[in-house]
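Asker: missing the sequence, but the structure's below:
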């Protein structure tokens, strides 16, 4: 890790500045309102021109904001700055025109960072392919247990602009950041940050795995106290090595094994800290027990260790780590136990929408009837199936791209019985659960970990998980 001096970019004057906001929606509308309130001349451009867009446009136009619907490609004359919705791809013509004109492009995270007031709460940031939301929520729970005023914000659904500009005062913020958000946040400088893991995802947006990893690695730039990485995922440590950080910032690893110096890990069922202790060469501080983490699946223990590392970097005492983890309850559809029926556990991990997440979920149980399938988003399943084959009692496949999983099972787990449900209707989940019950034996786990997106059959992964839970309750 190198070192350099960084500034936070505050003190900007917005009066009369012409800002183009790219995209309406959950980030564009608040950004336009904030910028207009600061005295900027705001133009919103949006690709779509549907009823919802027209409703949002009318709301903004009533304030004096200019809105251009159906034209997100043309750079408005006189634009001084673009503030974009995080989902807008970097290769859009609007951004090419901005680059040619020398106009900067920020995301809403960058805007929030620039608008922080004097003495603003520092940010503890979390990113990674999987586990971001759970880890950020765990972190917030630990910080609250330490008596700190905090909130889980960012990609988690709570606007950073609201957190930065609202009336509530915070001591520290737990910030979840996506790769999209980090791409458009060039001056973000966190107190400490973690990259939980890296696996191929959103490559259609980033263009390559290298570009995806590079955007994730932006979270480490300018860190002041700690860059937290996953010992089991060398790519995350490589990002730390490549980052420019402030003098004295430390690389802190987390591992499910015995930790070395400057690491957090697990010894005999105890989460321990060998990073933020005196004489870390010889000493370890007990933080919590594995059983304090819900659920105590391996990947969730890793999430807890990453959250603990960030909290400890902020000076949180050990007892608060334990109390915060005990108080934390994961969101629905994240490896959630639904019911036990005839000695078989039924677990909903509908949030496992890619192969990396599904692999972690499958690793949590010794004998599984796996319900999988949906939209593959370009993924391949050979590595997932090869690693998980010894744990599979059977598999039930649904969704548009189920054949890809069936082919991987035929190659790497030919002895595993497979039920291929040739259905993509929402009622297929009931049939899938009934088939899984037929395959399962007492002591098994029927696990919904689709490794695919849900939109071929359901509105979102929440609806998919709800359908699973409803079907299971019907069995019970």
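Answerer: Great, that's in hand. As the structure is a prediction and not an experimental result, all values here were calculated from the model.

Asker: contacts, neighbours, all on C-alpha from now
Answerer: OK.

Asker: now do the same end-to-end measure for stretch 450-466.
Answerer: Distance across stretch 450-466, first residue to last, is 14 Å (C-alpha to C-alpha, to the nearest Å).

Asker: which residues does that stretch contact?
Answerer: With C-alpha atoms under 8 Å, 6 or more residues apart in numbering as the test, stretch 450-466 has contacts from 332-333, 348-358, 371-377, 399-400, 424-426, 429, 448.

Asker: do you know how far the residue most central in space within the chain is from residue 153?
Answerer: By C-alpha atoms, centre = their mean, the mean C-alpha position of the chain lies nearest to residue 132, the distance being 3.4 Å. As judged by C-alpha to C-alpha, residue 132 and residue 153 stand 11 Å apart.

Asker: before we move on, what about residue 427?
Answerer: Applying C-alpha to C-alpha, the value for residue 427 to residue 153 is 35 Å.

Asker: residues in contact with the residue nearest to the centre of the chain?
Answerer: 126, 176, 177, 196.

Asker: burial check on the third one, number of neighbours?
Answerer: Close neighbours of residue 177, defined as other C-alpha atoms under 10 Å, add up to 23.

Asker: wait, doesn't it sit right on residue 155?
Answerer: Yes - here residue 177 reaches residue 155: they are 5.4 Å apart, a contact under C-alpha atoms under 8 Å.

Asker: identify the contacts common to residue 132 and residue 153.
Answerer: Joint contacts of residue 132 and residue 153 (C-alpha under 8 Å, 6+ apart) are residue 176.

Asker: hang on, residue 117 in a helix?
Answerer: No - read with DSSP: H, G, I helix; E, B strand; the rest coil, residue 117 is coil and lies in no helix.

Asker: that one: neighbour count?
Answerer: Using other C-alpha under 10 Å, residue 117 is surrounded by 12 other residues.

Asker: want to compare, so here's the second one:
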């Protein structure tokens, strides 16, 4: 069976044989929805642990077939595969499917095909979509806050918040959706065409999954396909503008940039401490509309301001008034572990940015402070640290390193900041004991006016359950001071 691109959303799901690849937060809802539509659903998952067993029992009780411990074999008579986003394209299951010309969708693609008309407009709720290496979750939540301030029924969905399937099938329909999409999800979403979209930034990440930087960027760029009003790009990251140039969009769709400097024509930017719009006003050649002040964005770190401008651009593309942008940004509060102030102790600020799990995110965090004692390290996932350290070196008072790949950061510090004081946590210390040790070491280096910043530039799983636990233990160690 071939994928006609637009036809399967109108198809008769009754008795269609659908294989769902993977359980988890996307696979289980997809299986339930497909079963409810009348499809013959088989779920395959390579795991066979307690979590998978519990999820399998829940689905089997509904009449769904579940095969655990075997994620490679394609069930007989499969007409369509719906995959969890984490399954890479080179999985054996997909290689077999491609030879048989069986379409492969992600849960986002399934949700797009199942959208329902809004009773007030007769059209499905438009999607304002966000991707990028860093900043997606903050931006999508800012956007949802702005849309809410404008009186729209909305939700932050996709890779965050409400599941996109749940949102499109909600009994009370949404007016518009703020949709966060990862590169994984975009790879498996061939027909998703957002109303407007933004790529916040592009930096090396997930290259083992995508195979190359070019493939990773191309999947990010899919978010611009079919845009109706605006393709929003980051002026400071030319790769995002290049993706706009390559996209096939609806006639009349415009490229709109955002910048931390004064905006040129068709851009949003910052002038005298104000966020302003020169893209969505009638006299944009000679004037700019005030949207908000820098102080309306908390914390007012540069990357947070950039995220606010991107969210504002998407909201303005949808027709939101400037006042709602201001009110939405004022109401927004960032999620935990994203450049979150923890406490001030003896004149030293302690900030938790445990979510900075790659060098690009850590660079944005470090740029927000003048004098930093930097806590870093963990699993580098093959990333290089030289560019990060070279740029941050003038701001560093000292560094406290931990984790399996701390030597990668130490080597970069030796090359670019050879006289910087450095403490390295020995191997074998993990969890609360590890964080207590690194916070105590950092406090010993810090002077009044400094910021002790947890921005690890690495993943956490070598020493902690996840980045959330890492941040929580950092906060606990700071409060213990």
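Answerer: Right, received. Where do you want to start? Fair warning: this is a prediction, and the values are worked out from it, not measured in the lab.

Asker: narrow the contacts of stretch 450-466 of structure 1 to those that are buried.
Answerer: The neighbour count (16 or more other C-alpha atoms under 10 Å) marks 333, 348-358, 371-377, 399-400, 424, 426, 429, 448 as buried among the contacts of stretch 450-466 of structure 1.

Asker: so who does residue 329 of structure 2 touch?
Answerer: The contact partners of residue 329 of structure 2, by C-alpha under 8 Å, 6+ apart, come to 142, 145, 146, 292, 296, 297, 308.

Asker: using the three-state scheme, assign the aligned residue in structure 1 for it.
Answerer: Under the alignment (TM-score structural alignment), residue 329 of structure 2 maps onto residue 325 of structure 1. Residue 325 of structure 1 falls in the helix class when you classify it by three-state DSSP.

Asker: how about residue 165 of structure 2?
Answerer: helix.

Asker: quick check, it in contact with residue 113.
Answerer: No - contact between residue 165 of structure 2 and residue 113 fails when scored by C-alpha under 8 Å: they sit 10.1 Å apart.

Asker: pick out whichever of these two has more residues nearby.
Answerer: Neighbours were counted for residue 165 of structure 2 and for residue 113 using other C-alpha under 10 Å; residue 165 has more, 22 against 19.

Asker: how much space separates the more buried one from residue 177 of structure 2?
Answerer: In this view, residue 165 of structure 2 and residue 177 of structure 2 are 12 Å apart by C-alpha to C-alpha.

Asker: and if you look at residue 328 of structure 2?
Answerer: Distance from residue 328 of structure 2 to residue 177 of structure 2, by C-alpha to C-alpha: 15 Å.

Asker: on that earlier part again, next step: the buried ones among the contacts of stretch 450-466 of structure 1 restricted to strands.
Answerer: Under the assignment DSSP state E, those contribute 348, 371, 372, 448 to strands.

Asker: now for those residues: which two are most distant?
Answerer: Using C-alpha to C-alpha, these reach their maximum pairwise distance at 348 and 372, which is 11.4 Å.

Asker: common neighbours of those two, please.
Answerer: Residues touching both residue 348 of structure 1 and residue 372 by C-alpha under 8 Å, 6+ apart: 448, 449.

Asker: and stretch 21-35 of structure 2, what's buried?
Answerer: Within stretch 21-35 of structure 2, the residues that count as buried by 16+ other C-alpha under 10 Å are 21-23, 26-35.

Asker: would you turn these into CSV with secondary structure and distance to residue 472 of structure 2?
Answerer: Formatted as CSV, the buried residues of stretch 21-35 of structure 2 follow (DSSP: H, G, I helix; E, B strand; the rest coil; distance: C-alpha to C-alpha, whole Å):
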residue, secondary structure, distance to residue 472 of structure 2
21, strand, 33
22, coil, 30
23, coil, 28
26, helix, 26
27, helix, 29
28, helix, 29
29, helix, 30
30, helix, 32
31, helix, 34
32, helix, 34
33, helix, 36
34, helix, 38
35, helix, 39
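
Asker: closest one of these to residue 441 of structure 2?
Answerer: residue 26 (41.2 Å).
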